[in-house]
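> quick one, fold the following:
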Amino acid sequence: MCRDYLRPALLIFASIAVGVVGWSGHVLLLPVALGFPVLWSIARTRLVAALVSAGYFLAASRGLPQGVATFYSSDIWPGLLLWLCASLSFVTVHAALWATSAALRPFRYFLAAVIMTIPPFGITGWAHPVTAAGVLFPGWGWWGLGFMTAGLAGLVTRIWPAVAIAFAGLWLWSAASWTEPRLPNGWRGVDLELGASLGRDADLHRQRDLIATVRNAASDGARFVVLPETALGFWTPTVERLWTAASGDADATVIVGAVVVDPRGYDNVLVAIDRKGGRILYRERMPVPGSMWQPWRFRGESGGARADFFANSVVAVDANRAAPLICYEQLIVWPVLQSMLHDPDFIIAIGNGWWTEGTSIVAIQRAATTAWSKLFAKPLVIAFNT
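The predicted structure follows:
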């Protein structure tokens, strides 16, 4: 009787450990997440498979309750509720596709991995083990993604020890030769530490401080300077004129986050500003579900952020093409893969993570984006506010 309870308990505790360590925010620890499919496959009942899935996902997204409480200046309970609700899609998919037949498991897990990659389930497809492909197969691109997918299927078969040993060897080789993604020539990402005031305090004094920050970065020779998400606050004609005038005779172009509001709602955007003026460069494809994107609102009801889903996956910047990723898009899989289909020259990743203080959320965003950058051998520009 003790053994009947001991094995499931060990599997659940192991899945929690895999989620905590794999998604700790250290890019070289991402392959630890590959322990999840192994634990899922050796569960003997659908209930245990569901509990293993819940343990992994909840551990990987453990920073959410505290982050939500900070964002809304509330107690922990709303964050806990959102945390549990977000796990439902992951747990439901993996529990429903679990199979008692060993022959069916590779196909079933492959199907679960695909479902958690693309909308609608992919909208909350955090902590996807396939993200580790950038650590195990740096520079391999789509071939590396294919080998990673095949390896994930192999981890749920009886030969999983051999697959795990092969992955461990690739992991050690990669760790020994690891280098961070390079910056594109002439680009500079600027991290800020302005807390919750960034984007909310958008008075003239703050705008002038940001302009001075850009000038300082440009003085080092940067032709393109990237600032974090929502750094400008609301994108208005007045703000555009101020920044255009401040550009003067400088050759630098500023790529910065802002918010565009209209009667139907708002867009989280990237704008490009130079001495000739400003333009909207990119509209966020997948804003944060719940707090920003609210699909349950009735048609015509205003207030939420729009999701452009599969639009503007790459944007033109000067003579190059960039793949922008704003905040939440760095935690899920399909936005970056959609962008990579168009073979961009580099990746721009921005965020405003002031509300994540005391959690590993920003570190996880950086780690995931770094892994994708390494997989496809793309230079990377990052700019975050904390």
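
> switch to C-alpha atoms for all contacts and neighbour counts from now on
OK.

> how near is the residue lying closest to residue 359 once chain neighbours are set aside to residue 6?
Once flanking residues are discounted, residue 359 sits nearest to residue 63: 5.0 Å by Cα to Cα, 6 or more residues apart in numbering. Taking Cα to Cα, to the nearest Å as the measure, residue 63 falls 28 Å from residue 6.

> the structure of the following sequence is requested for comparison with the preceding one:
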Amino acid sequence: MFNKQHPLFLWFVWLYCALAGLAWGHLPGIWATAPAMLLPILIPQLPRASRRFIAALIYFLVGSFSIVHGSAEFFGAGAGDGGGLADGMGLAAGMGWSFWIVSSILLALPWLIARNQALGVLAVLIDALPPLGLIGWLSPLAGTGVLFPGIGVYGVALLLAVWSLWSVQRWGKWIAGGSLAVALVANAIAVFSPTPAIDCWVGLQTHTGELVTPLQGVESAMQAGQMALAHPKAAAVVFPETIAGHWLPGTQATLYSKYQQRQNKAQIWLIGAVTFGKTHRWDSVVKYAPGGGKTDRRQHGRIVARTAFPVPVSMWAPWAKDRYGATWYTPVRKIGGQRVFTSICYDQLLPWVWLEAVWQHPDVIVATSNVWWAVKTDIPAIEDENTAAWARLMGAGAVIARNG
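Take a look at the predicted model:
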């Protein structure tokens, strides 16, 4: 299909990889995920392993450059729990550059073997699934929702088939043509079908910044609770990730008091907080819902979701004494009559977590994040783009709550 030996083709692929990386955070909505879908077709056309590696490396370096500034802000600020992992902005910036370069190299390595279409798909899957998938953002799989909205796991299977058989002369054209027909039909249905019934679900957008002390968590919870009271018609109000800080008695009492003031007595609150176990702390979402009576708080503050995988190093650090736990699997929960999948911050970047959601076919995606440290980067936009694309694949509505 292509003249692989022509020098211009090499430069074309490298330039395309750079533009596909740049699309993340810069193209509107789900379209930011679309250019990457061509990488498993283009990169295997390069005959040399070194050139394929450079192509993939360009893509990941350009797409993930926000890690540099975001890490400098996060670690330079002390990582949010007092005590920081790096002393001084110089060392924090050095960590950011290291994370950016090392993660890009690791994600580019599987493309060394991508000498044909099937091995190109294998490279995508190696990047997408643990262990490498623990840092495997910017996955070409995210674009599945652009082509195949509403058909879930079948859309993923069709995209993998197109990638694998693209260069097969006998079946390739039939597979590509048939998949294109399915994509056109699915997109037509998505355009003319009504949006999933989540009109009465509200996601709060807050700007409280970093929470260091328990008192700041109480104050933040009070402010967010007041914001929630401004939505009396909402069936459910979603709070941003860790907006309540540590889930301590003072914070719980504050939110319970606010919850009792709501006009809509059937309203549900889903609150981001840091909860504690025997050996770990957890990045969690807790639920305040009707029932239990005014004197029985045990029915309130129930944990309905924990992050599948917290941010590595800064949160998920098995070698650290005070560490966050990973659940590795996020189940769909029935909340307010809806099948809800909760995606907490970093989970929104990881394709293997989204594949867990696709398998469970939820009605609603609740996406919470606390990105005060990344507001000057593309990271919040990339989270939104992933959420929108994967939600579209599942035919689910998305409710986004962010502290930035």
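
> identify the residues contacting the spatially most central residue of structure 1.
For structure 1, the residue sitting closest to the mean C-alpha position, by Cα atoms, centre = their mean, is residue 330 at 1.7 Å. Going by Cα atoms under 8 Å, 6 or more residues apart in numbering, residue 330 of structure 1 touches 336, 349, 365, 366, 368, 369.

> which one in structure 1 is aligned with residue 21 of structure 2?
Superposed on structure 1 with TM-score structural alignment, residue 21 of structure 2 falls opposite residue 19.

> give me the neighbour count for that match.
29 (other Cα atoms under 10 Å).

> what sits against it?
33, 36, 55, 56, 57, 58, 59, 60.

> nearest to residue 201 of structure 1, of the contacts of residue 330 of structure 1?
The closest of the contacts of residue 330 of structure 1 to residue 201 of structure 1 turns out to be residue 349 (Cα to Cα; 22.5 Å).

> tell me the counterpart of that closest one in structure 2.
That one, residue 349 of structure 1, aligns with residue 367 by TM-score structural alignment.

> its match contacts residue 346, doesn't it?
No - here residue 367 of structure 2 lies out of contact with residue 346, judged by Cα atoms under 8 Å, at a distance of 10.2 Å.

> contact partners of the helix or strand hosting residue 185 of structure 2?
Per DSSP states H and E, residue 185 of structure 2 falls inside helix 172-192. Outside helix 172-192 of structure 2, the residues within contact range by Cα under 8 Å, 6+ apart are 147, 148, 149, 150, 151, 158, 159, 161, 162, 165, 166, 395.

> return the residue of structure 1 aligned against the fourth one.
Superposed on structure 1 with TM-score structural alignment, residue 150 of structure 2 falls opposite residue 139.

> helix/strand/coil for its match?
State at residue 139 of structure 1, reduced to three classes by DSSP: H, G, I helix; E, B strand; the rest coil: coil.

> ok, it to residue 179 of structure 1 distance?
12 Å.

> with residue 157 of structure 1 instead?
Distance check for residue 157 of structure 1 against residue 179 of structure 1: by Cα to Cα, it reads 33 Å.

> more crowded one of these two?
Each of residue 157 of structure 1 and residue 179 has its neighbours counted (other Cα under 10 Å); residue 157 has more, 19 against 10.
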